[in-house]
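1. What follows is a predicted protein model with its sequence.
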Amino acid sequence: MARLSSSTTLPEGVKAPDYDRAALNHGIVHIGLGAFHRAHQAVFTQRALERTFGPWGIVAVNLRSPEPVAAMEEQNGLFSVIVRGEGDDTAEVIGATVGCLCAAQDRSGVLDLLSSEETRIVTLTVSEKAYGLDPVTGGLDVAHPAVAADLANPHDPVGVLGFLVEGLALRRAGGLLPYTVLCCDNLPTNGHIVQRLVLEMAERRDPGLAGWIKDNAAFPSSMVDRIVPAATEETRTRAQKLLGVEDALAIETEPFMQWVIEDRFVSGRPQWEAGGALFVDNVEPYEKMKLRLLNGSHTLIAHLGLLHGLEYVRDVMAVPNLRDMVVRHMKAVLPTLDPVPGIDLDDYTQQLIARFANPAIAHRNAQIASDSSQKLPQRIFAPASEILATGDDAAEFALVVAAWIAAVMRQRDCSDPRRDEIMHAAAAVDAADPSASFFLIDGLFPDMLAQSRTWRGRVNAELRQWQS
C-alpha cells in the first residue's frame, strides 16, 4: 500500500494542512522527534501557521535513532494525529515539519542548522534524564556520559546540552543573536534549569561565551500537557483505515491539549495562541499543578498497574479501590498548590480522572513507570516534604513511594538511568526496615523525608502490605 506523502489525496473528514507547505521556511529546530512532540508542539505550530503564515517550519532532530528520521523523510515531513475520545476517531495530517536530521549521523548538519540565521527557536522534548542534571546540586552532572563527552570535545557534541552550547558559540562567532531555548520536558521551572545547565557547560569552556548567553539568550519556562501513548501496530492500522494509506509515524492521543508558556522570546515566535496556548508571566503555578496532580498521579497509577498486572492506565482506573487511591492522592496534593490563574482545581482534578479513564487511550503503565528516579523528586518528594513541614503525615505520598519500591522488587528490574543503584537497593532489603536501602540511594530523597523515621515507617507499613 502507498505511504502518506505530499501527493496523497486524503478522504473526506481528514483535515490537511491549510497553508502552502511549499512556501514554508524553517524557523524552529526541535530536538527529540518523539510521539509527544508530534501530538503537541507540531499541532500547535500547525494551528499558528493556519492563522498567520510565517517562517515557522520545524526541522526535527533526533539525537540518536535514525528510524523516525528516515520515516519522516519518506513521508515528506507529513504524519497523522488520531484523536480518540468518546465519539468517533478523527485524523489530521500535520505538515509543519520541513526537514529532519539524525544528529548521530549528521552532526555537522545539526550544527549548521543551529548556527543559521533562520533558526530563531529551539524546542526540546528529550526526557528528564537527557539533560545531565545532578540530583544533589541541581546543577550540571559532569559524570553524565553525554555531558562528560561534550565537555571533553565541545566542538563535536553528542548530547542536547552540548549541541545547544556549541550552536550558541557558533552564533556568537558569526555575529548572530542567540536562539530562544524552549524546554517542553517535565522539569519544574524547566527554563531556569536548562539555562543553568547551559551556562555551567558554557562557563567550563569559555566564561565569555557564558556571559554572552546570559545577557542575550532567552530560556522561557513552559508547561505541556497531552496524554500520548507510544504508537503500536494497532495505531498504524487505525491510521491506514482513516487515511487510506500507510503512515509509519501515526500517533493517537486524547482530545485535551495544553501549553502554558512564559512569553519571553529573542526573535519572535509563532502565534501558538491559535491552538489554545496560554502566554503568561509566571508558569510555575501551572507546572506545579500539572507535575503534582497529573504526573504524580500517573506515577502512582503506573506502579499500581505493575503490582496488579494491569497493562494500561485505563485498566487501573476501572478498578474501584485503585481509582479511590488515585482520588485520595489528588486530594492530598491540592493543599500544596498555589492558586492557578484561570483554573478551578476541583474541576481540573475531575477532568484528570476522566482523562485517565478514557477507554480509547491505551497508555502503558510500564512506559509511565520508566525513569522514576528522575520523576519522583518533583512529583512526589517535593509535595511530601511540604506536607510534612506543616505537621501533616503525608501518608498518601508514602503510599506512592511504597508502590514504587514494591514494583521494583516484584518486577526484579526497572528501566531507569539509576538502575544499578536501585537494583542494589532492592537486593539489600532488610525485612525489619524494608525501605532503608532505597533511602540510602545517594541524593535521591530529600533530607526531610530520609531523616523522618515516622514517615519512613509509613512507607514500610505500606510496603509490607504489598509484600504480603
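-> Yep, that arrived.

2. For the rest of this, base every contact and every neighbour count on C-alpha atoms.
-> Noted.

3. How much space separates Ala173 from Glu67?
-> Taking Cα to Cα, to the nearest Å as the measure, Ala173 and Glu67 are separated by 33 Å.

4. Then Ile405?
-> As judged by Cα to Cα, Ile405 and Glu67 stand 34 Å apart.

5. ditto for His30
-> 16 Å.

6. neighbour count winner among these two?
-> Neighbours per residue, other Cα atoms under 10 Å: of His30 and Glu67, the larger number sits with His30, 25 against 11.

7. Surely Ile261 is within a helix?
-> No - counting by DSSP: H, G, I helix; E, B strand; the rest coil, Ile261 is located in no helix; its state is strand.

8. Am I right that it is in contact with Pro285?
-> No - in this structure, Ile261 is not within contact of Pro285 by Cα atoms under 8 Å, at 11.7 Å.

9. out of these two, which sits in the more crowded spot?
-> Ranked by neighbour count (other Cα under 10 Å), Ile261 and Pro285 place Ile261 first, with 25 against 15.

10. If we ignore the residues flanking it in sequence, what's nearest the more buried one?
-> What sits nearest to Ile261 in space, not counting adjacent residues and going by Cα to Cα, 6 or more residues apart in numbering, is Ser222, at 4.4 Å.

11. Take this one as well and set it beside the first:
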Amino acid sequence: MSITPILQFGTSRFLQAHVDLFISEAMQQDQAIGPITVVQSSGDVERARRLAALAHPDGYGVRIEGLVDGKPVRQETTVTSVIRTMSTTTDWDEIGRIFVEEVEIVLSNTGDQGYFAKPADEKRTYDQAMSFPAKLALLLEKRLLAGGKPLQIMPTELIAGNGRVLRQHVLTNARRHSDALADWIASDVLFVNSLVDRIVSEPLEPAGAVAEPYALWAIERSDGLKAPCTHPSVQIVDDLGPIERRKLYILNLGHTYLVGRWLQSDRQAQYVRDLMADPVARADLEQLYREEVLPVFRAVGDMEAEAYVATTLDRFANPYLAHKLADIAQNHSQKLERRILAFMDWAKANGTAVDQPCLEQVLKSFA
C-alpha cells in the first residue's frame, strides 16, 4: 500500500469537490505532498459503498457548473488523490498505525456537531461514541508513545479560528490521559486556522459531487506551516479576518437578505437563482451591496470587497445550482443576528456613517 502523508477525517461531498480535488490536481503537477487516506468517523454503515468508491483506482467525478464573469462554465474532472478509505468503527487499529507511521498532515471536516463533547470522552480507551477531538487525542497519544514526530492538523470546519478551537478541545481531552501528552501536543503539534468557501450543491453516485466554479481554501500563515499542496484556489494569508468578513458580510449577508425579502413575498421562487433571474429582486440586492454594504468595506480599506461582490452575484445567479431558499431560511433569526445585525454593529464600531434602511427593514420585519 502506498504511503499517504495526508489523513482526512470526513467524507462529505464538500471535501470531495474542494480539498480532495485541489490535492488531486496538484499531484498531477508534482505540487502536493502526496495522496490521502480518508477516514469516516461517524460510523454510518449505510455510507460504506460511497466510502469505498472514493478510493476507486479510476477516481471519482466532480462536475463544475456555474458562471465566471457572467459566462456559463460546465466541465468535468476526475479526482484521484484518495487511495485508501477506512472507518473508525471497523479500522481503528490500522488508522492508529497510519497515524503513527505515515501521516504528516491531518485534515478534518466533521460537521457542526463534530467538536461537541460526548459522555464517552471520559473513557480511557477507544469508543466509537467519542467526539472527534477525543478520538484525535487518543491517536496523538499513540504517536507520542511511538516517538512523537511533529504533526500538522488542519481543520476545515466552518468555525472562526477553527485550528485554535480544535486545539483547545484536543488539549482538554489530552489532559485526561496525561500532562506529558498535553505538553507534547502544545509544543509539537501545529493546529492551523483556515477558511473554506465553495458551494457544493449535490452528490454524484457512487461518489463525487456537483460544485460551482468559485473555490477558496485560505490558510493562515504560522511558523512551521507546511502547505498540503500548491494550487490556484489555495491561498496562504497573514490574517484570515478580512476574508472571513467578506464571506460573512457579503455572501452570507446577501443570502439572508434575499431570504428575508422572500419570506415577506408570495414565496413562489424556490431557488436563489430564481430570485436572481427576477430583475426587481436582483436590482434590489445590487442596490443593497452598492449603497449599504460596500461603503463600509471601503471605509476600513478593503479594496477587494467590490470584486467579491461581483463574484458573489455570479454565484447567486448560477443557473445550474439547486440552492433552495427554504434551506437557507432555516434558523433565520439567528442568521439575521450573526450576519446582518453583526454587520451593522461592525459598521458603527468602525465609525462608518452609512444609512442602511434596507437592512433595518429586514431586521424589523422579524423582530
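-> Here it is on my side, so go on. In this text, all values refer to a predicted model and were calculated from it rather than measured experimentally.

12. related to what we said a few turns ago, what's near enough to touch whatever residue of structure 2 lines up with the residue nearest to Ile261 of structure 1?
-> In structure 2, the residue paired with Ser222 of structure 1 is Ser194, using TM-score structural alignment. The neighbourhood of Ser194 of structure 2, defined by Cα atoms under 8 Å, 6 or more residues apart in numbering, consists of Met154, Pro155, Thr156, Gly161, Asn162, Gly163, Trp217, Ala218, Ile219, Glu220, Leu240.

13. So which of those residues wins on neighbours?
-> Counting by other Cα under 10 Å, Pro155 has the largest number of neighbours within the contacts of Ser194 of structure 2, with 27 neighbours.

14. returning to what we had before: how about TSV for the contacts of Ser194 of structure 2, with distance to Gln128 of structure 2 added?
-> Converted to TSV, those look like this (distance: Cα to Cα, whole Å):
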residue	distance to Gln128 of structure 2
Met154	22
Pro155	20
Thr156	22
Gly161	26
Asn162	23
Gly163	23
Trp217	30
Ala218	31
Ile219	30
Glu220	32
Leu240	34
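
15. and of the residues you listed, the nearest to His18 of structure 2?
-> Trp217 (8.2 Å; Cα to Cα).

16. contacting residues for the most centrally placed residue in structure 1?
-> Using Cα atoms, centre = their mean, the residue of structure 1 that lies closest to the mean C-alpha position is Asp185, 3.7 Å off. Each residue near Asp185 of structure 1 by Cα under 8 Å, 6+ apart is listed here: Leu124, Thr125, Val126, Ser127, Glu128, Met223, Val224.

17. among these, who's most crowded?
-> That'd be Met223 among the contacts of Asp185 of structure 1, by other Cα under 10 Å, with 28 neighbours.

18. and that residue, what does it touch?
-> Cys184, Asp185, Asn186, Gln258, Trp259, Val260, Ile261, Val283, Tyr286, Glu287, Lys290.

19. Next, check the residues you listed against the helices and list the overlap.
-> Taking DSSP state H as the definition of helices, the contacts of Met223 of structure 1 contribute Tyr286, Glu287.

20. any chance of the contacts of Met223 of structure 1 in a markdown table, plus distance to His424 of structure 1?
-> Formatted as a markdown table, these follow (distance: Cα to Cα, whole Å):
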| residue | distance to His424 of structure 1 |
| --- | --- |
| Cys184 | 32 |
| Asp185 | 29 |
| Asn186 | 27 |
| Gln258 | 39 |
| Trp259 | 39 |
| Val260 | 39 |
| Ile261 | 40 |
| Val283 | 38 |
| Tyr286 | 36 |
| Glu287 | 33 |
| Lys290 | 32 |
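
21. With respect to Glu86 of structure 1, which of the contacts of Met223 of structure 1 is nearest?
-> Gln258 (19.0 Å).

22. State the number of residues packed around the aligned residue in structure 2 for Met257 of structure 1.
-> Structural alignment (TM-score structural alignment) places Met257 of structure 1 against Ala215 in structure 2. Other residues near Ala215 of structure 2 number 19, with proximity taken as other Cα under 10 Å.

23. So Ala215 of structure 2 sits against Ser233, correct?
-> Yes - Ala215 of structure 2 lies in contact with Ser233 (Cα under 8 Å); the separation is 5.9 Å.
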